[in-house]
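Student: A predicted structure for the sequence below; I have some questions about it.
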Amino acid sequence: MNDNQQLLAYGRELLTLEINEAQKLPDRLGDDFVRACHLILNTQGKVVVSGIGKSGHIGKKIAASLASTGSPAFFMHPSEALHGDLGMIEKNDVAILISYSGQAKEFALILPTLASMEVPVIAITGRKDSPLAQAAVSVIDISIEKEACPMGLAPTCSSTNTLLMGDALAIATMRARKFSEEDFARSHPAGSLGAKLLNHVKDVMRTGARIPKIQTDATVFEAMLELSRTGLGLVVVCDSHYYIKGVFTDGDLRRLLLKNGTLKDPIEQVMITPGYQLPEQWKAVEALKALHDHNINAAPVVNNAGQLVGALNIHDLHQAGIC
């Protein structure tokens, strides 16, 4: 076996060992898991997650997952907790403490304070008879037969089990809350999902001078100038009160000229009446679907009274992250 083959063998061995250990977790879910979920769901405060070393790194991810799926949570480093950060915990909170051995010295100092405050503890540990487990209201069992590390020192299978159990808590409570895509988007406003679900047409449309519009008494030449000025691919024909009478696109212009039309033609004679319009209160993702369904690239935007308030094309939507 050459060096490359040996590396592949090492990688496959680790993955096999971690998968084998992880496959034991579903059968361990029972009353303690249900109790932990209810503690998270019913808390009037926040979920405080803590762990040291690799457990701390996994704990940060668990706290982040809980926070983004409807359970307000934050990570507290055990050492910092002993030097003032315990002040961030309140009586209505729930604590998730992570330690495979259940014997972390920092937790031995933290647990009495939590008990005096009547803060319930969820222990994620591999030792159900440890001091941490004995002090907990709920014990999540992440025990393993062996680590994938050949020396049995570096947390591998145990840290994977911790991550999986943390995800199980986060997603189980999320589903119990009936947490929706819209709820998720509110905590991820900068992400693509947030752009799709939170933005409305009025948030991304062109307004003011950027709206390509002409009056009903204009000519095709004036429409062409407005098309060139704005580059939207469409010009809106409206009256003096901004009620839309029709639309005219650059495609319409090409077809008109090919049929021997002239730039002096009145726009009312060649425009499309009334033309497709988008309500400003629609979600942006609904507007994108509507444009695709009607096989058009742009449309004017109207308010509840039917008056022109904006314009939008597919490029505008894509730039806003709606795709």
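Tutor: Sure thing, it's come through. Numbering: from 1, shown residues only.
Student: hey, let's count contacts and neighbours off CA atoms from now on
Tutor: OK.
Student: buried stuff in stretch 281-296?
Tutor: By neighbour count on 16 or more other C-alpha atoms under 10 Å, the buried set for stretch 281-296 is Q281, K283, A284, V285, A287, L288, A290, L291.
Student: for comparison:
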Amino acid sequence: MTATDYLTSGRQTIRLEIEAVQELLNHLDDHFSRACELMFNCKGRVIVTGMGKSGHIGNKIAATLASTGTPAFFVHPGEASHGDLGMFTGNDLVLALSNSGETAEVVTILPLIKRMGAPLVSITANSQSTLARSADINLHIPVDREACPLGLAPTSSTTAQLVLGDALAIALLEARGFSSEDFAFSHPGGSLGRRLLLKVDDIMHTGAEIPVVSADTPVREALLEVTRKHLGMTAVTDADGKLLGIFTDGDLRRTLDLAVDLAATQIHEVMTPDATRIRPGILAAEALSLMQERKINALLVVDDQERPVGALNMHDMLKAGVI
């Protein structure tokens, strides 16, 4: 095959799978709504099962359901016949995938699923199959032609299964009012989890790490504090420790332009008063949004008495994975 042949084949495969998804969209009906209702009202968990390629798709559907608010897990139908049916209860719902609807390993466990009283939703390409007729609701995939030119390898059919599984998961997500915060709780190790769950308290510098000088500190000494604490700024406080302002690298450049005496000039004369500040407990993502809005690189965290209790900058956001 030439490079052109490869491209032609690839495009043909994609075209056929697009057609399969389009056909699925055209055939979506009230069976889908009823399946969603059953899954939404399930008191237990959604148990997904399927053999071969349908099993791989089922595994992914179970993972998507679980991460979007519908408790779910995958059980291999062969293992189910050898003890794993003990995972099933009458409060669960079974979602079974089989393109033919006659997969032996799946058909074998159908009487036991029915006996325990668990609702059964099937996804098949054959609406007259054993699986489809046994199901409380059958979701029909109208795929007449696989993308495989031999008509053997599951391609268009598994793509349609996957899309239908995503449609179920997202419909249930919306029905539950599942939020981005809910999503983050099931993905604490991901970047989204960090963005949505991390608070400034988790990443801010505290105690002796906070750069602070009093209002009457000479600029030269204030610069030493900025250098020691490595945050590119220092808080300026009054005699009671309350925040008066902030002195940043930008303030230093402006001060040097004025050609002032750094040893004789007090920091309150050249600081930025009314510094942007935040309270403890807010999300790091909110703090980042504020920094981007104000076009600043550092923030001070103050308590109810306006005393600095923390400090952070863009580097801290970057290290924590918030950016």
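Tutor: Okay, I see it. None of the values given here were measured: they were computed from a predicted structure.
Student: Spell out which two among the buried residues of stretch 281-296 of the first structure are the most distant pair, please.
Tutor: Using C-alpha to C-alpha, the pair of those lying farthest apart is Q281 and L291, separated by 15.6 Å.
Student: If you count residues, where's the longest helix of the second structure?
Tutor: Among the segments of the second structure that qualify as a helix by DSSP state H, the longest is helix 3-27.
Student: Would you mind finding the match for L253 of the first structure in the second structure?
Tutor: L253 of the first structure maps onto L252 in the second structure when the alignment is built from TM-score structural alignment.
Student: any idea how far I246 of the second structure is from that match?
Tutor: 11 Å (C-alpha to C-alpha, to the nearest Å).
Student: that older thread, any idea which of the buried residues of stretch 281-296 of the first structure is the one closest to I140 of the first structure?
Tutor: For these, the nearest to I140 of the first structure is V285 (40.9 Å; C-alpha to C-alpha).
Student: Any idea how many residues pack against the nearest residue to that closest one once chain neighbours are set aside?
Tutor: Of all residues not flanking V285 of the first structure in the chain, K196 sits nearest, at 5.5 Å (C-alpha to C-alpha, 6 or more residues apart in numbering). When neighbours are defined as other C-alpha atoms under 10 Å, K196 of the first structure has 22 of them.
Student: Now for K196 of the first structure: which residues touch it?
Tutor: K283, A284, V285, G321, I322, C323 (C-alpha atoms under 8 Å, 6 or more residues apart in numbering).
Student: Could you tell me which of the residues you listed belong to helices?
Tutor: A284, V285.
Student: So for stretch 94-113 of the first structure, what gets flagged as buried?
Tutor: Here stretch 94-113 of the first structure shows 94-102, 104, 106-107, 111 as buried, counting by 16+ other C-alpha under 10 Å.
Student: Would you map the strands across the stretch 101-250 of the first structure?
Tutor: Using DSSP state E, counting those that start in this stretch, the strands found in the stretch 101-250 of the first structure span residues 121-125, 138-141, 213-215, 234-238, 244-249.
Student: Tabulate those (TSV), appending distance to I62 of the first structure.
Tutor: Output for those, formatted as TSV (distance: least, C-alpha to C-alpha, whole Å):
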stretch	distance to I62 of the first structure
strand 121-125	11
strand 138-141	14
strand 213-215	52
strand 234-238	49
strand 244-249	52
